[in-house]
Every structure is written in C-alpha cells, then in structure tokens.
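*Asks:* predicted model and sequence follow; I will ask about them next.
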Amino acid sequence: MRGVSVGAPQSTAGHLLDLIRTGRANTRGDLQRVTGLSRSTVGLRLDQLFAAGWLREARGAVSTGGRPSTRLEFDPGHAVVLAADLETTHLRAAVLDLAGRVLAEHTVDQEVADGPETVLDRLGGMFAALLDRSGTPVAKVCGIGVSVPGPVDWETGRVILPPIMPGWDGYPVRERLQKALAEHAGAAGDVPVLVDNDANLMALGEQRDWFADCSAFVLVKVSTGIGAGVVINGEAFRGIDGGAGDLGHIRLHDRGDARCMCGSYGCLAAVASGRALADQLTALGVPTLSGSDVRERLTAGQPDAVRLAREAGQRCGEVLVTVVTLLNPGVLMIAGDLAETNFVTGVRELLYQRALPRSTRNLQVVTTRLGDRAGLVGATAMVTDHLYAPERADARLALIRGPVAS
C-alpha cells in the first residue's frame, strides 16, 4: 500500500493528503475515523492543504443521512509535470497535469546514442516550447520525470552501464536537465528531476490507469531490447540498485551463438527482441532496420516476419514461465513494438503450456492500453508520488506556510 499506515495517532497534513489521494478517506468524517484526530484538528490540517491549492471539494457525495457530505479530492490541476520518454531513435516530451492528463505533447527523431549533452539540451528546448503551447507558466512545474531505455540507480537518477546508451553511464542527468530547463524556459535551477527505467514507468502508468486493483502487475516491453517492469501494491519494484526487470539478459540454454549488445552470448534479447528479429529478417533477404520496421512487416503479413515473431514470443514465454511462477501476477502486459502482433500469440502458447495451472488460473495476458503514452503517464505518477508523499508534503507545506502543526 502506498503511503503511511492508517491509524497513526499523529497524522500530519501530509498524512491526511495521502489518505485522500489513495482513496482511503474522502470526507472529513472519514479522516476523523481513520486517524482518530478531532474534528478541529482535521479542519486545521485541511486548511493548510486548501491554502496550498492541493485539495478541492466536490458536493453531492453519498451520505449516511441528512445533507450530502462534501467529498475531498486531490486537485490534479494545481501543478504540472514535465515528462520525457527517451527511446533508442526518438524523444517524446509532454506537459501533464498530476492525474496524467496530457496538456501538450511532441515527438521528434533523436538518437539516444547522440549522448546526454545533445539529448538533454534538446529536451530542455522541447519543454519550453510545450509550456508555451499549453499556456502553462514555468512556475507551475512541480517536477520532471524522465524515462530512459537502460538501468537506473533511482536514488541518484544516474543511468548505470546501459547497453544501448553510449556516453550515459553515470552521467548527472538531473543536474544537466535542470540547467537545460533554466536556460530554455527560465525555470529555477532546483526543479526536482526523477529518472527511471522505461519499463518500470510504463508498468506504473498502465497499472495506475487500467489495473489499479491488481496488487502484482508485470509489463514486458519488447522493442530494441527486452525489459520488464514490476508493480507490487501500487509501487514500482526496482531491486536494491535499479536492476530488477532486466529480462532481456536472462540466458537461453541453447543459444550460445547469439551475441547480445551487452557483450554476452545467449541473452533473450539477442534472440527475441525487435532488433534481433530485424537482423534475422535482413539475413533472410527482407531488409529490416528496427523493431518498428518489424512491426510494419507484421502489419503487412510478411510470412517470415509472422513466423519469426511467433517463435520469438515462444522464447520469451519460456522465460516468463519462471516470472509468472515466482511472482504470481494478476496481469502480464506485453508492450513495445511487438505488442498486438504474433509475438503475443507465441508468449501465450508457451506460458499456458508450461506454467502450472495454479500460476495462470487468475492471470490476464494483455497488451498495452496506453500505447506510446505509458511512459509519460508513469513518469508523472512517479513524480507525484514522490512530491506528495506524507513527509515530503509536510516539508513543502512548511516552506509555503511555515511549520506544520503537529
């Protein structure tokens, strides 16, 4: 469960906000019952949240009797998040409200291999243009969320040994992006910047928007490489240093001949990723440059592409049998270039053939709902969760209005 435990006797304004944001309390009466605080204390702390512009009231809520109670809601329009999705060959940026609603969005061709200086400076310019297009003052930006196609140390925001991001290893993404936004949009240099792996953020966005009741959710992104994002009880599971979900580098026992971009042999990504299929099709006389090109071949019904995609899905399914058995998720989602293709057919075939019925009887195998926007929505959720967590919310309120009452 996100946030703090319910029933804390000294619940602060930040704790009350968390109860409202997560739907555990929606009226003043609910807050009194859940926290044990008096009506006057609840009122004082709500006053702080209203003064900051973080809450709004909605009339007409269901009441147990008498006049309708007033429903309390987190106001997603009081601030915006700048979100970016860095892919291998393109860069997507957007301005979103705190509920993940896109206010302005733009995508450009941009090689991530061009390096962090070039990419992040261009991103700063895109953010400035999008703020102008959406009519949003830069002062309304509460944070920036960035999705990258590589492993990330979430605490530092630095990319760690990324196979397909030359020049990014250990680079100070947060500081450079703060500088770029200040140069292009006149923002303060301390706008919070959070960075995470693309599969993690796609999983977070999809789970929050479409499967909020699913306590164990797995997303597999199949594009240039193969990666997985895992959301447990509403939170992205990153492992101890951001390495969780590196599905594409699990070794296949019978493909020691397949060299991966990481330098090893036999990795799943070297056999079943979009890049691997592009290479296989090219070798068969069907020139194909990327995972998106593979998707075009599949859309056209090219026979070799159809066969190879299904076989790749089966190889991925072999690995996912272990994932499903270990995590027992309620939803397994396939996203990326090979979603909505014969790849998914292959995954389903192997998964249901080899996994125990106990592991799959309540499992939904689905494809992406948010499509290209999943990473943007997930980045927004990451920033919002971080900035409005109870302790951090209280610290921000203290800066706005002075010390928070206990």
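*Replies:* Nice, thanks for sending it over.
*Asks:* switch to C-alpha atoms for all contacts and neighbour counts from now on
*Replies:* OK.
*Asks:* any chance you could map the strands in the chain?
*Replies:* Remark: strands assigned in the chain by DSSP state E are 55-61, 69-74, 80-86, 90-97, 102-109, 141-148, 152-153, 158-159, 193-197, 216-222, 226-232, 235-236, 331-335, 364-367.
*Asks:* what about versus this one:
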Amino acid sequence: MRGIGGCQSKVPEVSANCAISRTVWFNRGVKEEGRFLGAASAGELLHLLRDGVPRTRTELTSVTGLARSTVRLRLDALLDAGLVSEGGSETSTGGRPAGRFVFNARARIVLAAEVGATHATLAVTDLTSSPLVLRRIELDVADGPDVVLPVLIKTWKALLAEAGLDSVQVAGAGIGLPGPVEHSTGRPNNPPIMPGWDDYDVRGRIASEFGVPALVDNEVNLMALGEHTKCFPDAQHVIVVKVATGIGAGFISNGELHRGAVGAAGDLGHIAAPHAGDVPCRCGNTGCLEAVASGSAIAAALRAKGIDAHTSTDVVALVRTGDLEAGQLVRWAGRTIGEVLATCVSMFNPSLIVVGGTLAMAGEMLLAGVREAIYRRSLPLATESLRIVPSQAGDDAGVLGAAAMVIQHVLSPSVVDRQLA
C-alpha cells in the first residue's frame, strides 16, 4: 500500500499467537530519555500496540509477562481514554471468541507545519502522522513571527473546520522552521534568513493559542524524521539532505533523530566546501557549501552567464528542458555536496542517504554528482551497503516529521501515564 508522498507503508506481520516473544519485549524494553523500561504501565502497553497489530488479552499477557488482571486494568484505562479500541474477534475454537485490541489512531489529532523561506505546508494529522487535511500556502518568513505565526494559526483553524474537527481534539502542535532552533526551548537561534525570530518564544505562542504542548525544530531535522518514520522505518543510520535555497541535513542515529548538544547538528550548508574559495555566504563566513552549491547559488551562476534564473525552481525547469549550462552546474553542485557528505560518511557511517529539496527535483543530474563524489572519496567498507536515494516523501517530508515529533512526545509512556492518572 502506498502512503503519503509515495512512501511504502509497512505494517508488521504478527501471527495469531503473537510472534513477539516475552523475552524479546523485555530485552528491548521501551527506550525513553535514555532509560529502558519494562512493559508495566498503560503507557508502555500502548507503546506496544502502536504497531497497529490487533492483539488479544492473552497475547498481551504473554508478551508483557503481566498478570491477566493487570492487563485488563491497563486496557480498560486505554479504552476509556479512547486510545485503544476493540478491533474484532478471533475465530472461536469453542466458547466465547477472544476480543482483539488495537491502537486507535483517530483518538486525537495533531497540528503540523513546515515553514520554508517563502512557503509553508500545514496539516491536521491522526496519531500515525497521516494527514487528514493538508494545505500549502505562500508566505515570507522574513516578515517575522508576529506576522507568520498568526497566519499559521488561522490556517490550522480553517483546516480543522474543513475536516469537521474541533480544537479540543488536538493533542499537540509541531512546527519546522528554516533555521537553527534550540529544540529544548523551541526558540530560533540567530537564524540567518529569519529577521525578528531570534530567541522568539514560538512554542509558547502556539501552546497558549491551543492549550496543548507545542514543539519546534529545524525543518531539515523534521524532514529526516518524516522520511524515517513514514518511508524508511527499518533504516537505523540515515542522513537526509535538503538542497534548495539553502542546504541542510538531518541525522537519524540508532533509529532516533540526532539533534546534537544544543540542536545544531546537521548544519551541512555552512561547512567549508572544496574549491569554494572566498565566496561570501549569508552566514557571514566565506567558502560555505551553501554559497556555491545551493539552488540560489546555481541560479546566480546562471544569471552571470546571461541565463534567466532566480530560484531553485527556475534551475530545475532549465534542467528539465535540456539546458546544458544548467545541467552541468547541477551536476557540479552534486559533486561538491558529495565531497562534503563523504566526510560525513566517514564519520557517521550511514546505511542510507536521502536527498530532497527543490533542487533534487532535477532528478538524476544532482544525485549522480553526489554518488560520484561519495563513492570516489569514501572507503569501500563505508560504501559497501550504502544507498543514496531521492526523497520518497517529497514536499510532505517536513510536515510529516513535525507531526511525528509531536506524536513521539504525547504518546511517550510517561506522558500517557500522567494523562491517565
């Protein structure tokens, strides 16, 4: 089954006698904030059921090792909260059929937004990040938070009305912004293309409007989270690269988003690029990758050759019509990005690199350059099983990641247990 953005939806297959053993469950536990928990609480039981596989009380008792009466109490609490529903019955072999219980993804809804330099994608999703309604709007992030955030709030409310939903059903809101964000506070930190946003309390503004938790992160981090959760859930070590007006990266390490000490991980665009010389960058430094290999940099190079190009979209259009100059510059940009990524491959050893953003819509021209440089510059051991692929979620990656970020928080075992208590 195809999901949003062409992603392949995957649902684990579990037999009627519950293929996940009690030993496996207790060995892996539930990882939360660096701790491994046993399957004891209602929140942890919900964590198990979130894979979408219906299970009977007997199966849940077997998997968790809890007493049947305890499982019944945990399920009753989740049923009362609407987080779990009865998903049908097993075929009876004599006596009363055993009821099966399944995660209710429509129990609550999530508000999600990815804000770019000149546009935003907003959605209302269920608790699996699947959009119920979605809208793309034009805006200018340089107008500042006092202009942009009210637009997001107004659009979310319009989407809720369009879907016939009520704000009381909202579990949380998530926003991706096109600049550095201190995730723990939700405040942008000296974003180069976002005047007026520095240290602005984005999280507090949204939380006060809807009365729910609000989370904020860099848009490329959320692209990485979106690609990982919806398209590549089995990949444990991933780099997701966005090449558009700017260049950034998000890292998935051991299956989790890696933000770094203060949320600054993945600032690929401001690494010094080979052969970039002293080309000035908007960050204030010179010779940055973004200054020579981004969509805006290529557009500027084309204008210098007398070709009408002003944006990444213009560059892609020229490549698609067979313009030789545009094609050569995009291929060169891919090689330059690949040379910087080769360092990341040596340091991080990913199994998957996903390339997205507007310029990636130029197709194999950009990807071929990236692959060429990485395979030339990296050790064979690091590239032996490395895949370098285009984005599968496309324009939806960031908004899917924003929803996933909120869901990971509001459905974490500790938060669920506090709410049930």
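*Replies:* Nice, thanks for sending it over. Small disclaimer: the values here were computed from a predicted structure and weren't measured.
*Asks:* overall similarity of the pair, as a TM-score.
*Replies:* The TM-score (TM-score structural alignment, normalised by the length of the first structure) is 0.90; 389 aligned residues with a Cα RMSD of 2.3 Å.
*Asks:* on that earlier part again, now render the strands of the first structure as JSON lines, adding mean neighbour count and distance to residue 131 of the first structure.
*Replies:* As requested, the strands of the first structure are arranged in JSON lines below (neighbours: other Cα atoms under 10 Å; distance: least, Cα to Cα, whole Å):
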{"stretch": "strand 55-61", "mean neighbour count": "14", "distance to residue 131 of the first structure": "23"}
{"stretch": "strand 69-74", "mean neighbour count": "19", "distance to residue 131 of the first structure": "23"}
{"stretch": "strand 80-86", "mean neighbour count": "28", "distance to residue 131 of the first structure": "9"}
{"stretch": "strand 90-97", "mean neighbour count": "23", "distance to residue 131 of the first structure": "7"}
{"stretch": "strand 102-109", "mean neighbour count": "16", "distance to residue 131 of the first structure": "8"}
{"stretch": "strand 141-148", "mean neighbour count": "24", "distance to residue 131 of the first structure": "9"}
{"stretch": "strand 152-153", "mean neighbour count": "22", "distance to residue 131 of the first structure": "27"}
{"stretch": "strand 158-159", "mean neighbour count": "22", "distance to residue 131 of the first structure": "26"}
{"stretch": "strand 193-197", "mean neighbour count": "26", "distance to residue 131 of the first structure": "17"}
{"stretch": "strand 216-222", "mean neighbour count": "27", "distance to residue 131 of the first structure": "29"}
{"stretch": "strand 226-232", "mean neighbour count": "24", "distance to residue 131 of the first structure": "30"}
{"stretch": "strand 235-236", "mean neighbour count": "21", "distance to residue 131 of the first structure": "28"}
{"stretch": "strand 331-335", "mean neighbour count": "24", "distance to residue 131 of the first structure": "29"}
{"stretch": "strand 364-367", "mean neighbour count": "16", "distance to residue 131 of the first structure": "32"}
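*Asks:* relative to residue 306 of the first structure, which of those strands is closest?
*Replies:* strand 216-222 (15.5 Å; Cα to Cα).
*Asks:* from the contact counts, what lies against the closest one?
*Replies:* helix 198-210, strand 226-232, strand 331-335 (3 or more Cα pairs under 8 Å, 6 or more residues apart in numbering; DSSP states H and E).
*Asks:* quick check: the longest one aligns to which part of the second structure?
*Replies:* Right, the one you point to is helix 198-210 of the first structure. With TM-score structural alignment applied, helix 198-210 of the first structure matches the range 219-231 in the second structure.
*Asks:* list the buried residues of the matching stretch.
*Replies:* 219-231 (16 or more other Cα atoms under 10 Å).
*Asks:* one more: stretch 31-41 of the second structure?
*Replies:* 37-41.
*Asks:* again with stretch 370-380 of the second structure
*Replies:* 370-375, 377-378.
*Asks:* what does stretch 112-119 of the first structure give?
*Replies:* Applying 16+ other Cα under 10 Å to stretch 112-119 of the first structure flags 112-113, 116-117, 119 as buried.
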